[in-house]
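**Student:** Have a look at this prediction, sequence included:
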Amino acid sequence: MNNAPAMADKPRIIFATNNEHKVTEIQSAIGDKINIVSLKAAGIDIDIPEPHETIEANATEKSTTIHKLTNGNVFSEDTGIEVAAIGGEPGVHSAYYAGEERSAEKNNAKVLQKLGDNPNRKARFRTIISLIWNGREHLFEGVTEGHILMAPAGSQGFGYDPIFVPNGETRSFGQMTLQEKNRYSHRRIAADKLVAFLQTQIA
């Protein structure tokens, strides 16, 4: 009962995504400072297009679409993995790299096939969060540098996590708990910037 006023006082922000893995990661990164509401929890059932050629533009597309529907505070994120030896691919096309079915296994296999035995395994994850707060957009970036393994390792996380090892680690994201991943996570870095901004707005 004592928690009710505290919950009511928290800023409520819709997270413009249908990806429950991302909701879990962002909520874990943000903690209990902000009441994150997924599209599903907000009763919004749409598939937001990602038609643009940059991560920034796709993040803006998603937040703007939901802001127009709700006229409320909303944020979105778009993430890509950029592999140096294959020209920065998959980049903005990370989700559908191997086809429209959005298969993580096939996406990982395509990256590994294109890299082959190339000794340059350098890669980075890049996240952009687009926040629309009181009608104005703010962008926050998170980058995690690392390298690509020769084969997938681990079953935690999602997406490219089983083939990506962040700098300073020997394990892939797929071999880490969410708490361990948060020490390096591109989403955590961007989410921390989001929280720092919001704290200046709601103090």
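**Tutor:** The structure has been received and is ready for your questions. Note that the coordinates shown come from a computational prediction; the quantities given were computed from them, not determined experimentally.
**Student:** From here on, just use CA atoms for contacts and neighbour counts.
**Tutor:** OK.
**Student:** Which parts of this protein are helices?
**Tutor:** Here the chain has its helices, by DSSP state H, at 3-9, 20-30, 55-70, 104-115, 178-181, 186-202.
**Student:** The last one vs helix 20-30, what angle?
**Tutor:** With axes from the mean of the first three to the mean of the last three C-alpha atoms, to 10 degrees as the criterion, the two stretches helix 186-202 and helix 20-30 enclose an angle of 60 degrees.
**Student:** Cross-check the contact I'm expecting between Gly142 and Ser130.
**Tutor:** No: with contacts counted by C-alpha atoms under 8 Å, Gly142 stays clear of Ser130, the gap being 11.8 Å.
**Student:** In addition, the following structure is provided for comparison:
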Amino acid sequence: MNDRRQYAPATLRNRDFIVGVLRDVLPTKGVILEIASGSGEHVVHFARNFPSLVFQPSDREPDALQSVAAWLKAMGVTNVRAPMVLDVSQSPWPIASADGIICINMVHISPWETTLGLIRGAAAILPPTAPLYLYGPYKREGFATVSSNQAFDRSLRDRNPTWGLRDLEAVAAVAQSVGFSVPTIIEMPANNLSVVFRRI
């Protein structure tokens, strides 16, 4: 009754594919900030796979923060800090610096202004060459390229008109305007993308 852990089915499907990409993206040591940690399942999995890194989970929703804390306690990982309240649209962020940032499945389930806040906030705290890693579905050249993503985009906008798949080119343009590199794009299962920016 007191177990506050939440479960996101997609996490079990995508977490190992994401780890495979992160092995070539994350630094060998330092603090990795996870934005919009959600249930907390991703961050405990990453902590087990990258024991030399310290992870800082964050979310703006109290239920998510409680779930993250419950997962940390249940799994006994020692290289994850207590989750912090972080709303990317509020500046400055409550963390002064990080050696990398991970954000999974937030960009399309939030208003466009949230993505702007994410990118600007990341630019403010990341040192040169540090990665900003985004994961999720995107439009490319203005189109959701497969029918399942088109349907997903419609369903998101039906739930909230400010949500929806973002144009990857628009996200990249914003990132480059505040000092990030051209993104490295890796195709992922289920028509998702790993999008990696580096602070210049």
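**Tutor:** Received the coordinates, thanks. Please read all numbers here as calculations on a predicted model, not as lab measurements.
**Student:** So after superposing, what's the score?
**Tutor:** Their TM-score after superposition, calculated using TM-score structural alignment, normalised by the length of the second structure, is reported as 0.29; 104 aligned residues with a C-alpha RMSD of 5.8 Å.
**Student:** ok so, going back, what about Gly142 and Ser130 of the first structure, which has more around it?
**Tutor:** Ser130 (28 against 20; other C-alpha atoms under 10 Å).
**Student:** OK, contacts around the more buried one?
**Tutor:** 56, 59-60, 63, 75-77, 137-140 (C-alpha atoms under 8 Å, 6 or more residues apart in numbering).
**Student:** List the contacts of the nearest residue to it once chain neighbours are set aside.
**Tutor:** Nearest-residue entry for Ser130 of the first structure: Leu139, 4.8 Å, with adjacent residues in sequence omitted and distances by C-alpha to C-alpha, 6 or more residues apart in numbering. Residues near Leu139 of the first structure by C-alpha under 8 Å, 6+ apart: 128-131.
**Student:** picking up where we left off before, adding distance to Val165 of the first structure and mean neighbour count, write the helices of the first structure out as JSON lines.
**Tutor:** Output for those, formatted as JSON lines (distance: least, C-alpha to C-alpha, whole Å; neighbours: other C-alpha atoms under 10 Å):
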{"stretch": "helix 3-9", "distance to Val165 of the first structure": "37", "mean neighbour count": "10"}
{"stretch": "helix 20-30", "distance to Val165 of the first structure": "18", "mean neighbour count": "17"}
{"stretch": "helix 55-70", "distance to Val165 of the first structure": "21", "mean neighbour count": "20"}
{"stretch": "helix 104-115", "distance to Val165 of the first structure": "13", "mean neighbour count": "17"}
{"stretch": "helix 178-181", "distance to Val165 of the first structure": "10", "mean neighbour count": "15"}
{"stretch": "helix 186-202", "distance to Val165 of the first structure": "12", "mean neighbour count": "18"}
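**Student:** Nearest approach to Ile148 of the first structure belongs to which of those?
**Tutor:** The minimum distance between Ile148 of the first structure and the helices of the first structure falls on helix 104-115, with 8.1 Å, by C-alpha to C-alpha.
**Student:** just checking, what packs against the helix or strand hosting Arg120 of the second structure?
**Tutor:** Here Arg120 of the second structure sits within helix 112-125, counting by DSSP states H and E. Applying 3 or more C-alpha pairs under 8 Å, 6 or more residues apart in numbering; DSSP states H and E, we find helix 112-125 of the second structure packed against helix 168-177.
**Student:** how about the helix it packs on: buried residues?
**Tutor:** 168, 171-172, 175-176 (16 or more other C-alpha atoms under 10 Å).
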